[in-house]
Structures are given as structure tokens and as C-alpha cells.
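Peer 1: I'd like to go over a predicted model; first the sequence, then the structure.
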Amino acid sequence: IQPGDYSYVAGQAAMRAYGQVPQVTAVLAGSDMAAIGVLNQARDFGLTVPHDLSIMAIDGTELCELVQPQLSSVSQSFYDMGVAGVEQLTTAQQQPPKITPITVVTRESVRFIEN
């Protein structure tokens, strides 16, 4: 676990903290931008994604499809999250929080390890 925010620079810093020969096989980044920072820093270290390191993002925006390799992601609907938030704000009654669905989208940045 590396501290940081959800930015590109935080992703780079996290990967630098793991080093050129990371002791991890995969990184789950807190956002698409952070995952791209991890990806680019891993490349700068000479690592190949996903052969040397698997990377998964959280958000699932179009950014995941614009980089190479395309990033696998835990995708969430920002529209549904917005609707749920507005419903919470505009409803006079106290309601339990609404959980919006997520999906795992497998693209090119994750290697499956077989036993």
C-alpha cells in the first residue's frame, strides 16, 4: 500500500516506491489517472505490463482504452452515482445509502497466473 491521492503523479510516486524490481506482481490503483502514472513509471523502469507487472485501475473511464496496454478496471457508473446523490439530497426522508453497481472490465494490463 502506497500513500497518495488519485493523480498521475501519485501513481508514478507509488511505482517508484516499489522500485525497478518490485516485490509485487500486481498494482490496484485508486483511479485511472494513478494507474496511468504507475504504467508509465513501470515502463521507465523497463518493466513490461502485464508480463512483469499487472495493473488494474478503479474508475473505468475512457482513459483506460486510450493507453497501451489498455488498462483493466473496476468500472463504476458516475451517472448512476450522481442520480443516487441527487435523490439523497432532494428526499425529505432519511434513507440508507444507495449502492451503485460496479463491473470488472478485463483488458490488456492484467496477466492471469496459473498454478
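Peer 2: Ah, there it is.
Peer 1: contacts and neighbour counts: CA atoms only from here.
Peer 2: OK.
Peer 1: how about the helices in the chain?
Peer 2: Here the chain has its helices, by DSSP state H, at 8-18, 32-44, 63-66, 78-90.
Peer 1: quick one: list the elements packing against the second one.
Peer 2: Taking 3 or more Cα pairs under 8 Å, 6 or more residues apart in numbering; DSSP states H and E as the contact definition, the neighbouring helices and strands of helix 32-44 are helix 8-18, strand 54-59, helix 63-66.
Peer 1: which one of those lies closest to residue 102?
Peer 2: strand 54-59 (9.2 Å; Cα to Cα).
Peer 1: to what extent is residue 15 buried, counted in neighbours?
Peer 2: When counting by other Cα atoms under 10 Å, one arrives at 23 neighbours for residue 15.
Peer 1: one more structure, for comparison:
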Amino acid sequence: MLLIGALLVFAFFNNGRSYFILELHGMDDLEISNIIVEGPDFTTGFYMTAQVKKEMSVFKINVDSPINEGTATITINIENSSPLVLSNMPFKNGKTIYISLSGGNLNYVKAHW
């Protein structure tokens, strides 16, 4: 009975949200080959196949994170070009992080948490 109570408390506080959403804007014309997100306790990579590119109208990616909030580095590798890198990007599980491309640089758009 104690175990069931502990699991219910964990489920209530965890709320099933051990990820944040990374939404990329202004990158429709880029030939993205992969995206790497590195946090303090995780590294996640996403490969962009032709099929994925065709089916995505918006670049929206769920990034699993074992910690609730912190900072991460995002690296976007582009075919035949230098990678785009954004360091110290704040994140919080359950929230959406907006990244835009402007003037050849990645920019973090501050969200209202």
C-alpha cells in the first residue's frame, strides 16, 4: 500500500513531463542534417531524413531531460555549411523553447514561464 501511495505522489509531481519542446523558426530553407541538444545530464540527437523534412511543417522536437530545468547547448548541423551553435539556452521541462535564425545566428526567444 505504501508503494502505491509513493507512486501516486511521484506521478502527481512528475506530471509525465520529463521533456521540453524545442521549436525552431526561420530555418525552412536550410538543409539540416541533424540537431544535437546537450544538457548537464543528457545529450540527444535528431537526424533529419528526407521523409521527416517532408512531413514537418514546423520544426518541433521533444527533448527528454532527466532534470527539471537548466541550460543546454543546441548544435544544428547543416549540409555543406558550418554548424549553428547556441550555448547556455535555458530550458524547463513541460515548456516550449523558441529558437529563431536571424542574420545567420541562432537566437533564443525568451518565453514567459
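Peer 2: Sure thing, it's come through. What you are looking at is a predicted structure, and each value in this text was computed from that prediction instead of being measured.
Peer 1: TM value for the aligned chains?
Peer 2: For this chain pair, the superposition-based TM-score is 0.25 by TM-score structural alignment, normalised by the length of the second structure; 56 aligned residues with a Cα RMSD of 5.2 Å.
Peer 1: give me whichever of the helices of the first structure is most buried.
Peer 2: Highest mean neighbour count of these: helix 32-44, a mean of 24 (counted as mean count of other Cα atoms under 10 Å).
Peer 1: next, the angle helix 8-18 makes with that helix.
Peer 2: Going by axes from the mean of the first three to the mean of the last three Cα atoms, to 10 degrees, helix 32-44 of the first structure is angled at 40 degrees with respect to helix 8-18.
Peer 1: before we move on, the earlier item: same list (the helices and strands packed on helix 32-44 of the first structure) but as JSON lines, adding distance to residue 84 of the first structure.
Peer 2: Shown next, in JSON lines, are these (distance: least, Cα to Cα, whole Å):
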{"stretch": "helix 8-18", "distance to residue 84 of the first structure": "28"}
{"stretch": "strand 54-59", "distance to residue 84 of the first structure": "17"}
{"stretch": "helix 63-66", "distance to residue 84 of the first structure": "24"}
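Peer 1: among those, which comes closest to residue 81 of the first structure?
Peer 2: The minimum distance between residue 81 of the first structure and these falls on strand 54-59, with 11.9 Å, by Cα to Cα.
Peer 1: buried residues in that closest one?
Peer 2: 54, 55, 56, 57, 58, 59 (16 or more other Cα atoms under 10 Å).
Peer 1: now do stretch 69-80 of the second structure
Peer 2: Here stretch 69-80 of the second structure shows 69, 72, 73, 74, 75, 76, 77 as buried, counting by 16+ other Cα under 10 Å.
Peer 1: can you tell me which of the residues you listed end up in strands?
Peer 2: 69, 72, 73, 74, 75, 76, 77 (DSSP state E).
Peer 1: quick check, nearest of these to residue 96 of the second structure?
Peer 2: Using Cα to Cα, these come closest to residue 96 of the second structure at residue 69, 12.1 Å.
Peer 1: pipe the helices of the first structure into TSV and attach distance to residue 105 of the first structure per row.
Peer 2: TSV is the format used below for the helices of the first structure (distance: least, Cα to Cα, whole Å):
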stretch	distance to residue 105 of the first structure
helix 8-18	20
helix 32-44	13
helix 63-66	10
helix 78-90	16
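Peer 1: fine by me, we can end here.
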